[in-house]
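J.: I would like to see how this sequence folds:
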Amino acid sequence: MKEYRTLTADGMAEEEIKKSRFICHLKRVASEEEARDFINAIKKEHYRATHNCSAFILGENMEIKRSSDDGEPSGTAGVPMLTVLENNQLTNVAAVVTRYFGGVKLGAGGLIRAYAGAVAHAVSEIGIVEVKEQQGIAITMNYSQYQEFANWRTTHALEEYDTEFLADIRTMIFTDKKETQDIIDSLTEFYHGKIQVEKADFRIVEIPVH
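T.: The predicted model follows:
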């Protein structure tokens, strides 16, 4: 699979700009149908709102992009929202910004800043993850060797998973495929070749982007 970036989770954030309420809902989506269902659900929930503008991006290569101004002046809402998603390199994400008009007109520039800002604020609040496929490495060692394992892991910023304490200790780590051999070589050198190390299955991981 190709690596891509998306939201940490679904969520929302709200801002008030010149007495208008701007509520941004963000959702991870896997298809255009799911994105449109989400947009319609927000529209139904906020049917009294002045506008429910939207944008979404789909595909590991960000190949599907759609946006809607929902009655705002052309180009002042949907495209600025989409641009924020693009600038953050996000995909499989849908955004809806609901506006409750507060009586003060913002002008074209003000609307662009408000809608883009609402999405940027929500993305910042929720967070971003990088979705990638990593290679598993299965390690078998004795108990005295395991006492040193945490120090080695800390050096390489790796976590351990599925650890079993039996006659020997069996545990798993995961790393980017291109780094797998270097990690195995490091382990072998650290333990002078006296532990058992073998490649295992791949898995999908989500790594926070700071």
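
J.: C-alpha only now, for contacts and for neighbours.
T.: OK.

J.: From the chain's centroid, how far away is stretch 18-31?
T.: Relative to its parent chain, stretch 18-31 has a centroid offset of 16 Å by CA atoms, centre = their mean, to the nearest Å.

J.: which parts of it are buried?
T.: 20, 21, 22, 23, 24, 25, 26, 27, 28, 29 (16 or more other CA atoms under 10 Å).

J.: Could you do stretch 51-69 as well?
T.: Those would be 51-60, 62, 65, 67-69, for stretch 51-69 by 16+ other CA under 10 Å.

J.: To compare against the first, here's the next sequence to fold:
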Amino acid sequence: MTQKDVYHTITVSPAPVLFKVKNSKFFGYAYPVSNEATIKSHLERLKEEHHKARHWCYAYQIGNEDQTFRFSDDGEPNNSAGLPIYRQIQSFGVTNILIVVVRYFGGIKLGVGGLINAYKSTAQLTLEHCQIITKTIQTTYLISFAYTDINKVMRIIKEKNLEVINQKLELNCEITISVRKKDSNMVFNLFDGLYGVQIKKLNSDNIQ
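T.: Reported below is the predicted structural model:
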């Protein structure tokens, strides 16, 4: 079974979008994010920029296989704002993203149904303005061996066209390689089967 090793995300924030209904204004923002500290920073900046707004509702999703998500109604009726935003993130199939919808109240109540539609529409417009790209999940390995074994190690690296991201070629050698996740087990087994060669996974799967 082939492992999934790609996902969809954004790398730049598009210009904000504006959705209007019954005098209320909804500004939509999208940010590439990888941790909650960055999310907090974006929210604080938007609250300063739009200090006269009534609500700053948002949803985010972080991670690839193990995903973390959260959404907030920020004072709007329960599940009328954050959840519709999050459902658009799911619909577009993106991760490592924060969507914030800033609302200026126009004096006319929209009702729960109207709010759901407004927040959904703003999030959808925001995502449509994003440049969504595909990224690859990589696995990083450290290969350790004696210099006398360098030829057999380098032969595999060359044959499999592996990316070397760091190397120390001395009496005791170390080479760090980056491998697409779907190829990681195959590559691990190739080096693990070599006498005198040790291979270990350096960290959690990362992106490229």
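
J.: Got a TM-score for the two of them?
T.: After superposition, the two chains reach a TM-score of 0.62 (TM-score structural alignment, normalised by the length of structure 2), with 140 aligned residues with a CA RMSD of 2.3 Å.

J.: still on that earlier bit, widest-spaced pair of the buried residues of stretch 51-69 of structure 1?
T.: 51 and 60 (29.7 Å; CA to CA).

J.: What's the match for residue 31 of structure 1 in structure 2?
T.: Alignment note (TM-score structural alignment): residue 31 of structure 1 maps to residue 35 of structure 2.

J.: Now do the contacts for that match.
T.: Residues counted as contacts of residue 35 of structure 2 (CA atoms under 8 Å, 6 or more residues apart in numbering) are residue 62.

J.: repeat that for 10 Å
T.: Residue 35 of structure 2 makes contact with 61, 62, 63, 68, 96, 97, according to CA atoms under 10 Å, 6 or more residues apart in numbering.

J.: so what corresponds to the third one in structure 1?
T.: Alignment note (TM-score structural alignment): residue 63 of structure 2 maps to residue 59 of structure 1.

J.: hang on, its match packs against residue 89?
T.: No. Using CA atoms under 10 Å, residue 59 of structure 1 makes no contact with residue 89, being 11.6 Å away.

J.: okay, and the common contacts of the two?
T.: residue 4.

J.: which one's the longest strand in structure 2?
T.: strand 133-146 (DSSP state E).

J.: Taking strand 133-146 as reference, get the angle to the helix or strand that it is followed by.
T.: Next in sequence after strand 133-146 of structure 2, counting helices and strands by DSSP states H and E, comes helix 150-159. Angle between the axes of helix 150-159 of structure 2 and strand 133-146 is 170 degrees (criterion: axes from the mean of the first three to the mean of the last three CA atoms, to 10 degrees).

J.: In structure 1, which residues correspond to helix 150-159 of structure 2?
T.: So helix 150-159 of structure 2 is aligned with nothing, judged by TM-score structural alignment.

J.: Looking at the contacts of residue 35 of structure 2, which one is closest to residue 176 of structure 2?
T.: Nearest member of those to residue 176 of structure 2, counting by CA to CA, is residue 63, at 23.7 Å.

J.: The closest one and residue 121 of structure 2: what is the separation?
T.: Distance from residue 63 of structure 2 to residue 121 of structure 2, counting by CA to CA, to the nearest Å: 25 Å.

J.: can you check residue 96 of structure 2 too?
T.: Distance from residue 96 of structure 2 to residue 121 of structure 2, counting by CA to CA: 21 Å.

J.: Between the two, which has more neighbouring residues?
T.: Shown here are residue 96 of structure 2 and residue 121; by other CA atoms under 10 Å, residue 96 has more neighbours (22 against 18).

J.: hang on, the more buried one packs against residue 32?
T.: Yes. Applying CA under 10 Å as the test, residue 96 of structure 2 and residue 32 come out as touching, 5.9 Å apart.

J.: Overlap of the contact sets of these two?
T.: Common neighbours of residue 96 of structure 2 and residue 32, counting by CA under 10 Å, 6+ apart, are 9, 10, 11, 60, 61, 62.

J.: Provide the count of other residues in contact range of the residue nearest to the first one when sequence neighbours are not counted.
T.: Yep, that's residue 9 of structure 2 we're talking about. Nearest in space to residue 9 of structure 2, with sequence neighbours left out and distances taken as CA to CA, 6 or more residues apart in numbering, is residue 94 at 4.9 Å. By other CA under 10 Å, the residues close to residue 94 of structure 2 number 23.

J.: Residue 94 of structure 2 pairs with which position in structure 1?
T.: So, by TM-score structural alignment, residue 94 of structure 2 is matched to residue 90.

J.: contacting residues around its match?
T.: Contacts of residue 90 of structure 1 (CA under 10 Å, 6+ apart): 4-7, 28, 56-60, 62, 82, 84, 123, 128-130.

J.: Among those residues, which lie within strands?
T.: Judged by DSSP E, these include 4, 5, 6, 7, 28, 56, 57, 58, 128, 129, 130 as members of strands.
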